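Visitor: just to be clear, the model below is a prediction. Sequence and coordinates:
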Amino acid sequence: MAKEIERKFLVRSDEWRTRAVSSAKLMQAYITVNEDRNVRVRLIDGTSARLTIKVGKSAMVRDEFEYEIPVQDAEELTSSAIGIVIEKVRHRVPIAGKTFEIDVYEGFYSGLVVAEVELESEEDHFERPSWLGEEVTGDRRYSNMMLATNDLASELIHGVSHQAL
């Protein structure tokens, strides 16, 4: 069983862009959601797809199971998604031995920019780059599952024009 341990932050500037080593366009749809578990499908650059099952109530640590699936299956599952299909471009930015994933949202949540860093343990330390803003790890509104199943655009995007687009 794989554990996902991550912290999540808003992004305050686009300084990270010069250090990005890769980018991928993601479409993410939720097939089923529950308070402590969800199943999602993700299309990556329209050329590959993954099915992910996450279990756990903690905002920082959850069990995660991920499997490659055929793109055609992912497209069909996306068409029966619950709520909003999340569209974003994910950029990978290495900083001092850790990789930050910067999600620049498009479509419904255009203007929202969030950074995640995966950790080895809850006590794991990392260098905090100057472009990281407020930590939102415990704020469930910033979980992709909540973004997909609730219309939070006006609440989360209002006033983010200073953030990286």
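Guide: Everything's here; your move.

Visitor: all contacts plus neighbour counts: C-alpha atoms, from now on.
Guide: Noted.

Visitor: which SSE is residue 155 in?
Guide: Taking DSSP states H and E as the criterion, residue 155 maps to helix 153-157.

Visitor: quick one: buried residues of that helix?
Guide: Of the residues in helix 153-157, none count as buried by neighbour count, 16 or more other C-alpha atoms under 10 Å.

Visitor: same deal with stretch 100-107?
Guide: 100-106.

Visitor: ok, stretch 36-56 next?
Guide: 37-44, 49-55.

Visitor: for comparison:
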Amino acid sequence: MAIEIERKFLVNKDLLPLPNDGKKLIQGYIWSYPQKSLRIRIAGEKAFLTIKAGNDILKRSEFEYEIPMTDAHELLDLCDAKIEKTRYLIPMDSYTWEVDVFHGDNQGLIVAEIELASSEEQIQLPEWIDQEVSNDPKYLNVSLIENPFIKW
């Protein structure tokens, strides 16, 4: 079983110069419940099916499989709504920060995520981190589809 341990933060966009090489992501959820979800994602030239499960937002089981692009498009058509964002990878120390700049109904939201080896692992936060939102479910992508940032 693959376990994902991830912390999530809001970004101060004035302090973060983004790299030029972001990757466009489009994703939707076939189904989602508080403890589990089935996500379809197109990331650049590849497509993935991802199952996430667990009660702890910080630490969940994650299973991800590459799928054919044609299947991904057909599965995304089954989703009621989609989320679009551009992801930038920012290496820092021995980590890689994933910074997501959201589009559409979530325009204006910028979130940084970092995956850790354990939930107790301590990290040095870069100056462009504004505040941690790891435990706030409204920042989960599945929540942003149901209640987008523009409605807050």
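Guide: Right, received. Where do you want to start? Since the model is a prediction, treat every value here as computed from it, not as a measurement.

Visitor: quick one on the thing from earlier: closest to residue 8 of structure 1 out of the buried residues of stretch 36-56 of structure 1?
Guide: Closest to residue 8 of structure 1 out of the buried residues of stretch 36-56 of structure 1 is residue 54 (16.5 Å), distances taken as C-alpha to C-alpha.

Visitor: so which strand or helix has the counterpart of that closest one in structure 2?
Guide: With TM-score structural alignment as the criterion, the equivalent of residue 54 of structure 1 in structure 2 is residue 52. Using DSSP H and E, residue 52 of structure 2 falls within strand 46-56.

Visitor: that strand packs against which elements?
Guide: When contacts are defined as 3 or more C-alpha pairs under 8 Å, 6 or more residues apart in numbering; DSSP states H and E, strand 46-56 of structure 2 sits against strand 36-43, strand 59-67, helix 69-78.

Visitor: tell me what the first one is packed against?
Guide: Going back to what we said before, that points to strand 36-43 of structure 2. Right, strand 36-43 of structure 2 is packed against strand 23-33, strand 46-56, helix 69-78 by 3+ C-alpha pairs under 8 Å, 6+ apart.

Visitor: which one of the ones you listed lies closest to residue 149 of structure 2?
Guide: Closest approach to residue 149 of structure 2 among those (C-alpha to C-alpha): strand 23-33, 16.2 Å.
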